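Asks: Below is the sequence, then the predicted model.
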Amino acid sequence: MSVSRIATFAHTQQMITASLKVQADMAKVQDQEASGVKSSSLGGLGADAARLLRLNSQSARLTADNAAATDAQSFAQGAYSAVGDISDLATTILSQLSALNSGSSDDSELVSTYASQWLEDLQSMMNADLGGISLFSGEALDGDAVDFSDAGYDPTADPTASDTGYYQGTAKARTYTASDGSTVEISVTADDPAFEKLARALTLLKASPSDADVAQQAYDLVQESISGLGTLQEGLSARVSALQDRIDHNTAKIDILDGLSSDLNGVDLAEAAVKVTQQQTQLETLYSTISRLSSLSLLKYL
């Protein structure tokens, strides 16, 4: 039997095996370069997988917290604006009462008409909602916050006593609860004294428009209401600010966590490009060597 080729089989197989490994390594780096991450699966990260899971979980929790806090902040801002509208109404009422009380003629019919209209306006404002959720009903999800025609509401029975029989909501105000269990009240309830005094003033005025003592009591109640509404707005403003501080703090944490995650699973694109170039050069060298080994023949050397 004649031998026409030099015994290069073993070397050729080694070169092929080496080229396959370089191909696999290059494909991996190319995938990393395209995706920007070291591995699309946790299994490819080895010991870093558990840490990456923890970082991503913390980031996701804070992101969800921020979404809820943003919704809560919008609700609190809505309540703040609505209280401001009611405060504007109360200021108008006070000015009108001052003018009516200073008049010498009997304006009882006009006072009764004004009081009725003001009471309707107040009920409409106190039943304001945001996204279908009542601003002043506490934790109640639907329904109006107040009904001044409720059978249980009659401040004329004792004009000096607080009467919240008109209130249709819950005792507890609506709150935002973070994942760590901390809470922030994001609204006020319509049975607050600031609202009650304004409603009582108008109801008494409507029932006894010609009574000078009632007119004076109504005037005093409206003044107290305006002061109380201002306090409510201050509280809501502070809660809006507190929620913004929480959002900013969470955002800073999220940035840190995402940065750590990127360090664990991120890829230096410039470094990856260099690796791909080096592996391509290495692969071309292996292919050239394999080609030369395959073409060697003993006859050329005889």
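Replies: Great, that's in hand.
Asks: For the rest of this, base every contact and every neighbour count on C-alpha atoms.
Replies: Fine.
Asks: and the strand or helix carrying residue 10, which residues are buried?
Replies: Assessed by DSSP states H and E, residue 10 sits inside helix 9-35. Of the residues in helix 9-35, 12, 15-16, 19, 22-23, 26, 28-33 count as buried by neighbour count, 16 or more other CA atoms under 10 Å.
Asks: swap in stretch 240-250?
Replies: 240, 243, 244, 246, 247, 250.
Asks: Tell me who's in contact with the second one.
Replies: Read that as residue 243. Listed by CA atoms under 8 Å, 6 or more residues apart in numbering, the contact partners of residue 243 are 69, 70, 72, 73, 184.
Asks: Roughly how far does the first one sit from residue 76?
Replies: When you say that, I think you mean residue 69. From residue 69 over to residue 76 the distance is 10 Å, taken as CA to CA, to the nearest Å.
Asks: of these two, who's got more company?
Replies: residue 76 (30 against 23; other CA atoms under 10 Å).
Asks: Next, the contact list for that one, please.
Replies: Taking CA under 8 Å, 6+ apart as the definition, contacts of residue 76 comprise 186, 187, 236, 237, 239, 240.
Asks: Mind doing that once more with 10 Å?
Replies: In this structure, residue 76 makes contact with 70, 82, 130, 135, 174-176, 184-188, 233, 235-240, 243, judged by CA atoms under 10 Å, 6 or more residues apart in numbering.
Asks: before we move on, what about residue 135?
Replies: Neighbours of residue 135 in contact, by CA under 10 Å, 6+ apart: 75-76, 78-80, 82-83, 125-129, 141-142, 144-145, 173-174, 186-190.
Asks: Which residue, neighbours along the chain excluded, lies closest to it?
Replies: In space, residue 135 comes closest to residue 129 once its chain neighbours are excluded; the distance is 5.0 Å by CA to CA, 6 or more residues apart in numbering.
Asks: Pull up the gap between the nearest residue to residue 171 once chain neighbours are set aside and residue 234, please.
Replies: The spatially closest residue to residue 171, leaving aside those adjacent along the chain, is residue 138, at 6.7 Å (CA to CA, 6+ apart). With distances defined as CA to CA, the gap from residue 138 to residue 234 amounts to 18 Å.
Asks: again with residue 198
Replies: 19 Å.
Asks: out of those two, which sits in the more crowded spot?
Replies: Counting neighbours by other CA under 10 Å for residue 198 and for residue 234 shows that residue 198 has the greater number, 28 against 13.
Asks: Now a ChimeraX select for only the buried ones of the contacts of residue 135.
Replies: Once 16+ other CA under 10 Å is used to decide burial, the buried members of these can be selected in ChimeraX as follows:
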select :75,76,78,79,80,82,83,125,126,127,128,129,144,145,173,174,186,187,188,189,190
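Asks: Residue 81 is in contact with the residue nearest to residue 135, correct?
Replies: No - shown here, residue 129 and residue 81 do not form a contact pair, counting by CA atoms under 10 Å, at 11.4 Å.
Asks: thought residue 94 was touching residue 118?
Replies: No - with contact defined as CA under 10 Å, residue 94 does not count as touching residue 118 (11.3 Å).
Asks: what residues do those two have in common as contacts?
Replies: The contact sets of residue 94 and residue 118 do not overlap (CA under 10 Å, 6+ apart).
Asks: okay, pairing it with this:
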Amino acid sequence: MTNRIATFPATERIIVDNMRLQSQLAETQIQLSTGLKSTSYTGIASDSQRLLNVERNYDSLEGFNTNATIIGGNIDIAYNAVKSILDLSNNFLQTLTSAQGGNFLDPQVTRDQGQLLIKEVAGLLNTQSAGRYLFAGSNIDTIPVNLDDPAFTPQTSPSTANTGYYQGNDDKLSAQLSETLSISYNFTANDPAFEQLLRSFNLAINNPSDTAALAESTTLMRSAISGMSNIFAQMSTFARTVENQTMRNEEDLAIMKNVIGNLKGADLAATTVRQKELETQIQASYASSVTILNLKLTDYI
């Protein structure tokens, strides 16, 4: 009893110190195993608000880039569809030229080729991406081109513009690419270039022997090809805008990721050194505990 009473204050202090050192050692072990300063925001209280803000901005940028990926993909698909339509248009332009040239071309050949190509063009204008029609405006669930619509009537020369085949609308689609940049775009199957293209086919199919109709069909086809070149230019502009903003977002994401890592991540080298220091202190503390516990007041009386 004498030795307990005499050494109690020192023993109690050492026990408290040992518990503190054990707690700090456990913290360094967690940091080394997780790579984090703390597994909760309370463990980095002084930086928690900043970390929350950076993480929120990081998530927003990731969302913007998800939008950009979808929009960029849709524009690429639409671009390829128009490219294929342009190839078909140039092919039929050669047929129209032959039909009006000195060499005889059976009108039935003109009609048959026109019927085949107009269906291919309609199919391309009905292109989908992830279940969304790309040339229907905001009516993404509605097939945009229906050549069997009664409103799309057979044409004679001189013809008039007719978008009776179109089932979509003129609404523009928009996408947020960053906090400050939003783009609106609209590639629809009732664009004048596509209307002229389908009317050119219509005239040739229904009037393959009519010189005036074939001449007008040729003029419309050339105008449609020119118009589709303008659509190409617009698509390229939008694609570049999306790509450039995506790159800027990626740069910002990399910076934010580094900031988040610095705020959350532990300095593993420093933590390893700290762990060794704590282990040394704990060993020394335990050694002191043993020494004190072995002391007797009677030894000094």
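Replies: Okay, I see it. Please read all numbers here as calculations on a predicted model, not as lab measurements.
Asks: Superposed, how do the two chains score by TM?
Replies: Counting by TM-score structural alignment, normalised by the length of the second structure, the TM-score of this superposition works out to 0.93. Behind it: 301 aligned residues with a CA RMSD of 2.0 Å.
Asks: quick revisit: mean shift between the helix holding residue 10 of the first structure and the second structure?
Replies: With both structures laid over each other, helix 9-35 of the first structure and its partner residues in the second structure are 1.1 Å apart on average (mean CA distance after the TM-score superposition for the first structure).
Asks: Show me what that helix packs onto, helices and strands only.
Replies: Using 3 or more CA pairs under 10 Å, 6 or more residues apart in numbering; DSSP states H and E as the contact test, the elements touching helix 9-35 of the first structure are helix 269-295.
Asks: So what's the gap between stretch 7-17 of the second structure and the chain middle?
Replies: Taking the mean of its C-alpha atoms, stretch 7-17 of the second structure sits 61 Å from the chain's own mean (CA atoms, centre = their mean, to the nearest Å).
Asks: that older thread, which of the contacts of residue 243 of the first structure has the largest number of neighbours?
Replies: When neighbours are counted as other CA under 10 Å, the busiest of those turns out to be residue 73, with 25 neighbours.
Asks: Okay, and that residue sits in which element?
Replies: With the criterion set as DSSP H and E, the secondary-structure element containing residue 73 of the first structure is helix 48-101.
Asks: can you check residue 196 of the second structure too?
Replies: Taking DSSP H and E as the definition, residue 196 of the second structure sits inside helix 192-206.
Asks: Specify the angle between that helix and helix 48-99 in degrees.
Replies: Going by axes from the mean of the first three to the mean of the last three CA atoms, to 10 degrees, helix 192-206 of the second structure is angled at 30 degrees with respect to helix 48-99.
Asks: Please name the residues that touch residue 99 of the second structure.
Replies: Contacts here follow CA under 10 Å, 6+ apart; on that basis residue 99 of the second structure touches 93, 105, 106, 107, 109, 110, 204, 208, 209, 211, 214, 215.
Asks: same thing but 7 Å
Replies: Residues counted as contacts of residue 99 of the second structure (CA atoms under 7 Å, 6 or more residues apart in numbering) are residue 105.
Asks: Residue 107 of the first structure and residue 242 of the first structure: what is the separation?
Replies: Distance, residue 107 of the first structure to residue 242 of the first structure, using CA to CA: 48 Å.
Asks: mean shift between the helix or strand following the helix holding residue 196 of the second structure and the first structure?
Replies: Past helix 192-206 of the second structure, further along toward the C-terminus, the next helix or strand under DSSP H and E is helix 211-264. Average distance, helix 211-264 of the second structure versus aligned residues of the first structure after superposition (mean CA distance after the TM-score superposition for the first structure): 1.2 Å.
Asks: mind checking how far helix 211-264 of the second structure is from the chain centre?
Replies: Taking CA atoms, centre = their mean, one finds helix 211-264 of the second structure lying 14 Å from the centre of the chain it belongs to.
Asks: do stretch 135-151 of the first structure as well
Replies: The chain centroid and the centroid of stretch 135-151 of the first structure are separated by 25 Å under CA atoms, centre = their mean.
Asks: Counterpart of residue 285 of the second structure over in the first structure?
Replies: Per TM-score structural alignment, the equivalent position to residue 285 of the second structure in the first structure is residue 286.
Asks: burial of that match, as a residue count?
Replies: The local packing count at residue 286 of the first structure equals 21, with neighbours defined by other CA under 10 Å.
Asks: residues contacting it?
Replies: 15, 19.
Asks: Relative to residue 294 of the first structure, how far out is it?
Replies: The gap separating residue 286 of the first structure from residue 294 of the first structure is 12 Å, by CA to CA.
Asks: do residue 249 of the first structure as well
Replies: Distance, residue 249 of the first structure to residue 294 of the first structure, by CA to CA: 66 Å.
Asks: Same check on residue 160 of the first structure?
Replies: 110 Å.
Asks: Residue 22 of the first structure now?
Replies: Taking CA to CA as the criterion, residue 22 of the first structure is separated from residue 294 of the first structure by 20 Å.
Asks: same question, residue 80 of the first structure
Replies: Applying CA to CA to residue 80 of the first structure and residue 294 of the first structure gives a distance of 84 Å.
Asks: Same question for residue 13 of the first structure.
Replies: With distances defined as CA to CA, the gap from residue 13 of the first structure to residue 294 of the first structure amounts to 10 Å.
Asks: Identify the residue spatially nearest to residue 237 of the first structure, adjacent ones excluded.
Replies: residue 80 (7.0 Å).
Asks: The one you found touches residue 234, doesn't it?
Replies: No - with contact taken as CA atoms under 7 Å, residue 80 of the first structure and residue 234 are classed as non-touching, separated by 8.6 Å.
Asks: Please identify which helix or strand holds the counterpart of residue 148 of the first structure in the second structure.
Replies: Using TM-score structural alignment as the criterion, residue 148 of the first structure maps onto residue 147 of the second structure. Under the criterion DSSP H and E, no helix or strand holds residue 147 of the second structure.
Asks: picking that back up, what sits up against the helix holding residue 196 of the second structure?
Replies: Outside helix 192-206 of the second structure, the residues within contact range by CA under 7 Å, 6+ apart are 110-111, 114-115, 118, 154-156, 162-163, 213-214, 217-218, 220-221, 224, 227-228.
Asks: Swap in 8 Å and give it another go.
Replies: Outside of helix 192-206 of the second structure, the residues that reach it under the criterion CA under 8 Å, 6+ apart are 89, 110-112, 114-115, 118, 154-157, 159, 161-163, 189, 213-214, 216-218, 220-221, 223-228.
Asks: in the superposed pair, what's the mean gap between it and the first structure?
Replies: Per aligned residue, helix 192-206 of the second structure averages 0.7 Å (mean CA distance after the TM-score superposition for the first structure).
Asks: ok, now stretch 78-94 of the second structure?
Replies: With both structures laid over each other, stretch 78-94 of the second structure and its partner residues in the first structure are 0.6 Å apart on average (mean CA distance after the TM-score superposition for the first structure).
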